[in-house]
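>>> Let's see this in three dimensions:
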Amino acid sequence: MPLVQVSLRRGKPAAYHQAIFDRVYRAMRETFNVPEDDRFMAITEHDASTFSVSPTYFGIARSDDAILLQLTVSNTRTREQKQALYRRIVEVLQESPGLRPEDVFINLVEVLPENWSFGHGIAQYVANKS
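Next comes the predicted model:
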């Protein structure tokens, strides 16, 4: 159920993109109990003129390799699970594709379970509930 949207600067190879997909999915499975095959992700690349990330906000030195990860999730996770997810995403992206921890910006957008439809125009999470 998480919908993952990744924004980054243009120019990375397909293997770099795939590593991001695979590693973020792995982190979600390990910390958020995301089921097998629950994988909905997109990467959007930007030219330098359409991608702006503060190089120093909060005293964090970011490079041109910074990425923005926005995950839309159901509002069912604890604060501890969220913090574990943030840590794990940074760990696995550092392993591959080799992102610096300073370059990983993560934002969670929480929505109610009835705000999801996975097809057929049905809100699957609430369709069978009274």
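
>>> going forward, measure contacts between C-alpha atoms and count neighbours the same way
OK.

>>> on contacts alone, who are the packing partners of the strand or helix carrying residue 86?
Using DSSP states H and E, residue 86 sits within helix 79-95. Helices and strands touching helix 79-95, by 3 or more C-alpha pairs under 8 Å, 6 or more residues apart in numbering; DSSP states H and E, are helix 14-32.

>>> Show me how far the helix it packs on is from its chain's centre.
Distance of helix 14-32 from its chain centroid, counting by C-alpha atoms, centre = their mean, to the nearest Å, is 8 Å.

>>> likewise stretch 93-100?
Centre to centre, stretch against its chain (C-alpha atoms, centre = their mean), the figure for stretch 93-100 is 14 Å.

>>> Endpoints of that stretch, how far apart?
Stretch 93-100 has its terminal residues 8 Å apart, counting by C-alpha to C-alpha, to the nearest Å.

>>> Residues contacting it, please?
16, 19-20, 23-24, 65-66, 90, 101 (C-alpha atoms under 8 Å, 6 or more residues apart in numbering).

>>> how about this one, so we can line them up?
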Amino acid sequence: MPLVHLHLVEGRRTPEEVRRLADVVQQTLLDVFAAPERDRYQLISEHKPGFMIAEDTGLGIERTDDLVILQITQQGRDLDQKRALYATLAERLEAECGLAPSDLIVSLTENTKEDWSFGNGVAQFVEGQL
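Purely as a prediction, here's the structure:
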């Protein structure tokens, strides 16, 4: 049940381009992480220019204001799946949205089944509803 937070620089993309970006991220999660259909939880935040700062950690990566930072909270994926996600996101977002791989940062956060409630005050995984 990935929860995705997309961070973008305000004014760089049309609403249609933002939706396409979100759609590509979702399809990649379905394909690589085997997320269930209709398991889409995305937050999209646009930040004023200058309010997203992403240096290169000494890697020599040049970034532009097209920068996209993805924060993905998920559970149960192994290292191979994570590596495949990073590579596939970079490939697809470049091909389908024109995003340079150098303008993509992905951060995965692990949690457990008891860390989710999808509504009604119930931990659906724990209660066996999912």
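
>>> rewinding a little: which residues in structure 2 does the helix holding residue 86 of structure 1 align to?
Residues 79-95 of structure 2 are where helix 79-95 of structure 1 lands when matched by TM-score structural alignment.

>>> and that stretch, how far from structure 1 on average?
Comparison of stretch 79-95 of structure 2 with structure 1 after fitting gives an average deviation of 0.7 Å (mean C-alpha distance after the TM-score superposition for structure 1).

>>> Stretch 15-27 of structure 2 now?
Stretch 15-27 of structure 2 sits 0.8 Å off on average (mean C-alpha distance after the TM-score superposition for structure 1).

>>> Same question for that stretch: list its buried residues.
Using 16 or more other C-alpha atoms under 10 Å as the test for burial, stretch 15-27 of structure 2 gives 18, 21-22, 24-27.

>>> swap in stretch 80-96 of structure 1?
Within stretch 80-96 of structure 1, the residues that count as buried by 16+ other C-alpha under 10 Å are 81, 84-86, 88-94, 96.

>>> Could you do stretch 25-44 of structure 1 as well?
25-32, 34, 39, 43.

>>> same check, this time on stretch 121-130 of structure 1
124-125.

>>> I'd like to know how far the nearest residue to residue 103 of structure 2 once chain neighbours are set aside sits from residue 76 of structure 2.
Residue nearest to residue 103 of structure 2 in three dimensions, not counting chain neighbours: residue 67, with 4.4 Å by C-alpha to C-alpha, 6 or more residues apart in numbering. Separation of residue 67 of structure 2 from residue 76 of structure 2 (C-alpha to C-alpha): 28 Å.

>>> The two: who's more crowded?
residue 67 (21 against 11; other C-alpha atoms under 10 Å).
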